[in-house]
Every structure is written in structure tokens, then in C-alpha cells.
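> Let me see the structure of the following:
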Amino acid sequence: MAFETETIEEPKDRLARLNGELRQASAQTVLRAAIIREWPGQLTYVSSFGAESVVMLSLISEVDPSLPILFIDTGMHFPQTLDYKDEVIDRLGLTGVRTIAPNETERKVLDPKNMLWKTDADACCGLRKVRPLEPALEGFGAWITGRKRFHGGARMNLPVFEYADGRYKVNPLASWTQADVDLYLEQRNLPRHPLVAQGYPSIGCWPCTQPAADPNDPRSGRWVGREKTECGLHVDRNERPRVF
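Below you'll find the predicted structure:
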């Protein structure tokens, strides 16, 4: 008696299928396909609750407001970010937000005075962002990001679907422009992060975030004076600098 075996789709084949099918699709269509069809119960969104995060959070709330959302509390967020997070959760009715944090024992050993950012920003991001996220992603086959090509740098060639470190990434807003973001915010009357009005178009931890130096580069206020352009969450594990 012959038994049918389930065909397992290889990552490269799945990426080719998804990017071929959904490369030009709307963010809403991409999200619905990811949440309902591709990774039901295995998908999360990692959100900083920063300058543009409310756009993706709003889109998600329209499909599944209970979707798991991971917020990394680095211990270095602006107070405005923490207040804004609570406002957005309440406004959108999000019920799946989980807060994750650095290992406190490790932090006390490696950064007892909370000044590591001054001497080694990569090590600080590794301690406070990258390593806390890895165990939090266990059990998820894919995660959503809010990255966009217009942010520049390594994001300029961002595909809608990626595969890295054994997990898929979904980038529904990859093709959005600043005008698209602003229009969506206006049409939905969504609350803006209070620091945006003070010249912060991209918002991370307070020690490494300043108002944008270049109005045409929304990330020009991040890690000013350093070669660093990414915190490490979206850098392949094998390409991250060794920090400890």
C-alpha cells in the first residue's frame, strides 16, 4: 500500500513563489497571505513602536489584532516611546503584544553602568536587542518587519519576502514611499510618535538617536558619527560583528 508524503517546499522555492506572486501586491494582500495562508499561528511582528510603526500595526489590526507582536524593551527607549506604545495598543485594540528585555544578569556583567553604547554600539545592540530577540522568536516560522526601501542603505534592494537564520521575513511595506506612509497616517487619523514633530523621522534608543541630519535621509539621525547603520536585527547571524 502506497502512502502519500507531504511535499516540503524548500526556502528558495518558497521565496521564488511568494516574491513572484506578491511582489507587486498591496501591503494588505501580503499580510493576509502571510497571516492566514502561509504561516497561520507561526507569524509575529517585531515592533519598535517608533516613528512609522503604527502603520504596520494598523494594517495588522485589520487582519488579526491578536497577532503576537514583540516589543524589545532595551531599557534605553525614550519615555515618549513607552507612552506611545500604550496609546497605540489601546487605540488599535492589539491583544498580542509581548515585551521582551535583555537578560538582567548579563546586562549587569557586561554593561553595569549602562554606558556600553559610548564605547561599543554594536555590543550594546547585541546585548539589548539581538540576543533577547533570538529566544523570543522560537516557535515562529516567520516574522514581519516594517522596513522600506526608501530608508536607503542595505534596504534599497529589499524584497517582499526573505529567508535568513532559518526563518522567513515578510516586508509588506518594502515598496512604500514616505508619501505612502504619510497618506496612510492621514487617512486613518493615526497617532504620531510625539518625537516626529521634533525632527525625529526614525526613532531608536535615546543615546544613539538624534534629529535627522539630512531631511532626505530619515535614518541620518541614527548612530551619528559612526559607520553603523543597523542595530543587527536584520543582519545575517554570520555577518554580525563579534561583540563578546
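
> okay, CA-based contacts and neighbour counts for the rest of this
Fine.

> What distance do you get for the residue positioned nearest the centre of the chain to Arg222?
The chain has Thr145 as the residue nearest its centroid, 4.0 Å off, counting by C-alpha atoms, centre = their mean. As defined by C-alpha to C-alpha, to the nearest Å, Thr145 lies at a distance of 18 Å from Arg222.

> Same question for Gln210.
For Gln210, the distance to Arg222 - C-alpha to C-alpha - is 6 Å.

> The two: which is more packed in?
Arg222 (26 against 21; other C-alpha atoms under 10 Å).

> I'd guessed the more buried one sits against Cys205; true?
No - the pair Arg222 / Cys205 is not scored as a contact, 9.1 Å apart, by C-alpha atoms under 8 Å.

> So Trp223 is in contact with Thr209, correct?
Yes - the pair formed by Trp223 and Thr209 meets the contact definition of C-alpha under 8 Å, at 6.4 Å.

> For Gly153, grab the count of nearby residues.
12.

> circling back: dump the residue contacts of the residue nearest to the centre of the chain.
By C-alpha atoms under 8 Å, 6 or more residues apart in numbering, Thr145 lies in contact with 45-47, 169-172.

> Out of those, flag the one nearest to Asp217.
Proximity of these to Asp217 (C-alpha to C-alpha) peaks at Asn171, which lies at 19.8 Å.

> Measure how buried the nearest residue to that closest one once chain neighbours are set aside is and give me the count.
Nearest residue to Asn171, sequence neighbours excluded (C-alpha to C-alpha, 6 or more residues apart in numbering): Val160, at 4.7 Å. Val160: 25 surrounding residues under other C-alpha under 10 Å.

> Another sequence for comparison is provided below:
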Amino acid sequence: MSEWAQPLSPSAKSQPANEPAERARELDAALRTASPPEVIAAALREVGRDRLALVSSFGTESAALLKVMADVDPAIPVIFLDTGWLFDETLAYRDTLIDQLGLRDVRSIRPPDADLDRDDPARELWFSDPDKCCFIRKVEPLRRALSPFAAWLNGRKRFQGGARAEIPVVEADGVRLKFNPFANVSREEVAAIYTLGKLPPHPLLASGFLSVGCMPCTSRADSEADTRSGRWQGRGKTECGIHTMKTS
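Okay, the predicted model is just below:
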């Protein structure tokens, strides 16, 4: 565990337990200008490693958060949602980053075959009902995967726009705390983490895929200013649901 994981202030564990919403407000106020390593260290102090998980898509900007996390504590559990529709390049990128960053506990979670056979027997929900497809392949599997945890980390950034433009650093997600260590970072700061950490880019980035999700619902971005413009093009959909539905 690195120096970042050492207490920056007295541990919150010594304080009386609060409801998640109230505690989230307190932490958000305290961490409003904190750096990503400081936010991750605070999350560790708040709930402990066994109760904290990082959720990563191993997408085009994922390596930056994973690098910062690994510098704090590479044994924090990482949850990866393998929907069954991911690009082979994403699966290979996951394996590359695990090796390069020394990640010790990456858990690849898939939707149960029984759920897919019941709800998507023809494997065409991505076309007929993309919201339901995301629900059975991402939202429900994540709910199950997060059940042992009291808090989770994710890589959303305000500069991504849309529903993400005003995310706090810490928020309540049902019974859990949700930490957004990169809420305040800029594109330039993300790029600097890649450069300084000698992080490899996602294999599809050079082909114009600025944000990568499932194959059927991912296209090349319309512009560099809107990195997520290639997701669910023409659908009026901008989020898969894991950040808009409570996971508990």
C-alpha cells in the first residue's frame, strides 16, 4: 500500500455511523478539491479495502483511474462487466492492464446464461430494447457484484458532459457510497497520467472510437469534443444505467 493510502486526517471510522446520503454530503464537502489519489485514499479509510470496489469498463480512458488506484493500493477489488458483447480488443486490453499495473483482484462478471436465455433468447435486445439489454447485461450483474461492498469507485468525469457535467466527488448510491475520483480532472490531466505512467491506449482509440462499450452500440465518435457521441447513436440514449439506477 502506497503513501497515498495513509490517513490524511483522523479516520472517519471513529465517527458515529451516518446514513449514506448524509455521509456522502460530508465527504463531498471535504473532498471537493482533492486529487484522485486523495479521494481513493479517503474511500479506503472510510470503508476498508474489503468493502471497497472499483468498477471499470477497461475502455478508452479507464487506464488512468486504474493507474492511480494501483499506485494507492493495487489489491482494491476491480469489477469488470463482461456483457458478452464486448470487443475482443477490450478483453485483450483488460489483460494488458492487469499485467502492466499489477492489479491483484480483477473480477470479470458476466450475466447468467439463464437470464439471457429467458430475457434475450434471440440475442437481439440491443436493437429492439437497448435499455433492457443494458439492464440484464450490466445493471443487474453489477448489483449482484457490489452486494458485499459498502462503497465503489468509478471513472466518470464532468468534462464528458451530459448527465455527468455536474457529478459530485462523493454521492450516495442507495445503501452505498459512490466515489468519483476523476470528477474534477481535465482532459489534459488524464492525458498527462497516460504519458507519465506510460500507459498503452485502448487498441480501438486510433480508429476513432473515443468511448468504447458493447460492439452493437458503439460507433466512431462524431467529434473529439464529445467523446461519448459514438455510444447508442440515434437512440436518444447516453447512459447504460449503472450510473442512473441505484445499485442497491
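
> re the thing from before, who wins on neighbours among the contacts of Thr145 of the first structure?
Pro172 leads these on contacts (other C-alpha under 10 Å) with 27 neighbours.

> Aligned to it, what sits in the second structure?
In the second structure, the residue equivalent to Pro172 of the first structure is Pro181, according to TM-score structural alignment.

> How about that match, nearest residue that isn't a chain neighbour?
Pro36 (4.6 Å).

> In the first structure, what residue corresponds to the one you found?
In the first structure, Pro36 of the second structure lands on Ala27 (TM-score structural alignment).

> With Ala75 of the second structure instead?
Aligned partner of Ala75 of the second structure by TM-score structural alignment: Ser66.

> Distance-wise, check that match relative to Leu137 of the first structure.
17 Å.

> what's the answer for Thr229 of the first structure, then?
Distance from Thr229 of the first structure to Leu137 of the first structure, by C-alpha to C-alpha: 23 Å.

> ok, and what's touching the helix or strand harbouring Arg91 of the first structure?
Per DSSP states H and E: Arg91 of the first structure is located in helix 79-92. Residues from elsewhere that reach helix 79-92 of the first structure (C-alpha under 8 Å, 6+ apart): 49-50, 54, 57-58, 61, 65, 95, 97, 191, 193-195.

> Kindly recompute the last result at 6 Å.
Applying C-alpha atoms under 6 Å, 6 or more residues apart in numbering, the contact partners of helix 79-92 of the first structure are Phe49.

> matching residues in the second structure for the next helix or strand after that helix?
Counting by DSSP H and E, the element after helix 79-92 of the first structure in chain order, helix or strand, is strand 97-100. Strand 97-100 of the first structure lines up with residues 106-109 of the second structure when matched by TM-score structural alignment.

> Then stretch 111-123 of the first structure?
With TM-score structural alignment as the criterion, stretch 111-123 of the first structure aligns to 120-132.

> now the end-to-end length of the matching stretch.
End-to-end distance (C-alpha to C-alpha), stretch 120-132 of the second structure: 9 Å.

> re earlier: so for Thr229 and Leu137 of the first structure, which sits in the more crowded spot?
Taking neighbours as other C-alpha under 10 Å, Thr229 of the first structure and Leu137 compare with Leu137 leading, 18 against 15.

> Just give me the match in the second structure for the more buried one.
Using TM-score structural alignment, Leu137 of the first structure pairs with Leu146 in the second structure.

> hang on, the earlier thing: from what I can see the match of Pro172 of the first structure touches Ser35, true?
No - between Pro181 of the second structure and Ser35 there is no contact under C-alpha atoms under 6 Å: 7.3 Å.

> just the helices in the first structure please.
For the first structure, the helices defined by DSSP state H occupy 11-22, 27-32, 53-63, 79-92, 104-110, 116-119, 121-125, 131-136, 178-188.
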